[in-house]
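1. I need the structure of the sequence given here:
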Amino acid sequence: MIRIGVDFGGTKIEAAALDARGHFQARVRAASPGSYEASLEVVRDLVAEAEQQAKVTGASIGIGIPGSPSPATGLIRNANTTHLNDKPLQADLERVLGRRVRLANDANCFALSEATDGAGADSDAVFGVIVGTGCGAGVTVSRRVLAGRNAIAGEWGHTPLPWPTAGELPGPGCFCGRRNCLEQWISGPGFAADHGTGEDALAIAVAAAAGNARAQASLGRYRDRLARGLAAVSDILDPDVIVLGGGMSNVEAIYDGLTEAIGAYAFSDVYTTPVRKAVHGDSSGVRGAAWLWPLEPPP
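-> A predicted model of the protein is given here:
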């Protein structure tokens, strides 16, 4: 049984064919063309190439996207790849590909990948967090995506920073039209903006590891804000494991004492939830998209 996953990103589109054990049988990618109709054609061509390499036809297709389809209209909303917004993406992809597809938010795909055979494979309830250029999350229970009634489960990056200090208010503005969104604090650009030197997140992390006091202080504030955000999630969901992905997840120092920092804010006398780095890294999006289909062939 071969599944094909497509990771529909803003700068690249990737398709991969996975066998039943989760091993890659094909993996192809192309630059995102930046327009809607051209993107549909790129997906069609990448799927054809992946099937050719994997020597299969009619494979199931799952697609991870920024944003999500509205349950009311089926049109895409909240995508930072803005040419997808207000488009009937699922219907158009099914027309172009000539078969049914399953569509999910890219953070949900990340969480599903890590829950299936990654850092959360030993757990039932997994909260998968992407902290990179933006900030998103997905929830899986028993290796199934929990999308929610309104298909917004995991839209954690656009909740406010919990327990803000006076110096953090009113908070930076966000593209969503609100202020003080978590994304503006714990994404890579948010971390860099808080540091305030014009350096990017990686450079600041390297400086902190080398002993730079200002960079270490910025990293300490980042860890505290991340802990506050995850404590709020823990008070509601209480997941078995939290898995981090995205560029900031590669900063090893943020894991030091993070569980204890979350516990200091969580409404509990005990907090033992592990926070783990994603096993599959940048591959989790395309892998999770493939896992949107079960083992049995699609109807």
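
2. From here on, just use CA atoms for contacts and neighbour counts.
-> OK.

3. Run through the helices of this structure in chain order.
-> With DSSP state H as the definition, the chain shows helices at residue ranges 36-54, 89-97, 106-117, 183-186, 188-195, 201-209, 213-236, 258-265, 284-290.

4. Would you do the same for the sequence below? I want to compare the two.
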Amino acid sequence: MIQIGIDFGGTKIEAAALDPSGAFLSRLRTPNPGGYEQAIRAVRDLIQGVEQESGRKGTVGIGAPGSPSPRDGMMRNANATFLNGRPFQSDLEAALGRPIRLANDANCMALSEAFDGAAGGARSAFGVIVGTGVGGGLVVDGRIVEGANGMGGELGHVPLPWMTQDEFPGPACWCGKRGCLDVLVSGTGVRLDHERRTGVAMDPPLIVEAARAGEPDAVSTLDAYISRLGRALAMIANIVDPDVFVLGGGMSNVDEIYDLLPPVIAQYAFGGLWQGRVVKARWGDSSGVRGAARLWS
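-> Below you'll find the model as predicted:
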């Protein structure tokens, strides 16, 4: 049987069907309609579409923002806010007439990369999405570690560790707290930090380009970003000590960070003994949908 994954993003929803070797049989996308009932129908139609294209039915896994409560199944903490407080998984199962599996999108990215991606062969992998926001997921021995409350790996909403006096208390986060990694080490955080420093609004790719050209303000912004992301990963190293960190999302495409992050992690990790790896996701933007499909593996 084929494996079907759904990557439920803020602007688009993607479905993909994988054969047993992991090759794509079919891929379809549709804009996120921005409403709950419409989203249920959109996911149903995408699954029917990839099954029709591939000529086979399959298992279905969903990678979604936020996560379902292990107590009542209601969605929580999704930035697609119309999902919050709704039984997304059970409503999809009713619409499809079959069981599905659902996990946080960052968990799906980590699972994909641990299964046959950049973390293949590692016993433990921590995936970090550094895009519009920040997400995290931990995979050990090929299984997602969700935790007793389904919050395992929720990296975006812990405060930046080892804050300097200039950084404290940090900018306000949409979750209601201040100094969260979601608003400091995301692509959005880079843009806002540069604007706070300079008064100039620039998107992250332009900031990176300017830093490569030696523009002092852009260099300062990128240096601050490397320090903050490195401190965040050092905190995870102190708690989990994964074999490998895998980075996805827009900021993972800044190739310089893979040489610059390890010394920062080693500086802040307890005892200065850290010798792990930081790698770029092999499957890039496809990691989420592939990991969702792998929820049945």
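
5. Out of the helices of the first structure, the one nearest Pro162 of the first structure is which?
-> Of all those, the one in closest proximity to Pro162 of the first structure, counting by CA to CA, is helix 213-236 (5.9 Å).

6. That closest one to helix 188-195, inter-axis angle?
-> Here the directions of helix 213-236 of the first structure and helix 188-195 differ by 130 degrees (axes from the mean of the first three to the mean of the last three CA atoms, to 10 degrees).

7. counterpart of helix 213-236 of the first structure in the second structure, which residues?
-> Helix 213-236 of the first structure lines up with residues 216-239 of the second structure when matched by TM-score structural alignment.

8. Residues contacting that stretch, please?
-> 160-162, 181, 184-185, 190, 193-194, 197-198, 207-208, 210-212, 257, 260-262, 264-266, 268-270, 274 (CA atoms under 8 Å, 6 or more residues apart in numbering).

9. for stretch 61-80 of the second structure, same thing?
-> By CA under 8 Å, 6+ apart, the list of residues contacting stretch 61-80 of the second structure reads 3-10, 34, 83-90, 100-108, 148-151, 288-289, 291-296.

10. In ChimeraX, how would I select the buried members of those?
-> In ChimeraX, a selection of the buried entries from those looks like this (16 or more other CA atoms under 10 Å):
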select :3,4,5,6,7,8,9,10,83,84,85,86,87,88,89,90,100,101,102,103,104,105,106,107,108,150,151,288,289,291,292,293,294,295
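
11. I'd like the helices of the first structure written out as a markdown table, with distance to Thr140 of the first structure added.
-> Formatted as a markdown table, the helices of the first structure follow (distance: least, CA to CA, whole Å):
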| stretch | distance to Thr140 of the first structure |
| --- | --- |
| helix 36-54 | 26 |
| helix 89-97 | 22 |
| helix 106-117 | 6 |
| helix 183-186 | 21 |
| helix 188-195 | 24 |
| helix 201-209 | 29 |
| helix 213-236 | 14 |
| helix 258-265 | 20 |
| helix 284-290 | 11 |
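
12. Which residue is the nearest non-sequential neighbour of the counterpart of Asp203 of the second structure in the first structure?
-> When the structures are aligned by TM-score structural alignment, the residue of the first structure matched to Asp203 of the second structure is Asp200. If the residues on either side of it in the chain are set aside, Asp200 of the first structure comes closest to Ala192, at 5.5 Å by CA to CA, 6 or more residues apart in numbering.

13. ok so, going back, neighbours around the match of Asp203 of the second structure, how many?
-> 16 (other CA atoms under 10 Å).

14. Identify the residues contacting it.
-> Gly188, Pro189, Ala192.

15. Among the residues you listed, the buried ones, what's the ChimeraX command?
-> Below is the selection syntax for ChimeraX that covers the buried ones among the contacts of Asp200 of the first structure, with 16+ other CA under 10 Å defining burial:
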select :188,189,192
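
16. What is the nearest of the contacts of Asp200 of the first structure to Ala278 of the first structure?
-> With CA to CA as the yardstick, the closest approach to Ala278 of the first structure among the contacts of Asp200 of the first structure comes from Gly188, at 16.8 Å.

17. wait, Gln53 of the first structure sits on Gln25?
-> Yes - contact criterion CA atoms under 8 Å: Gln53 of the first structure and Gln25 qualify, at 7.3 Å.
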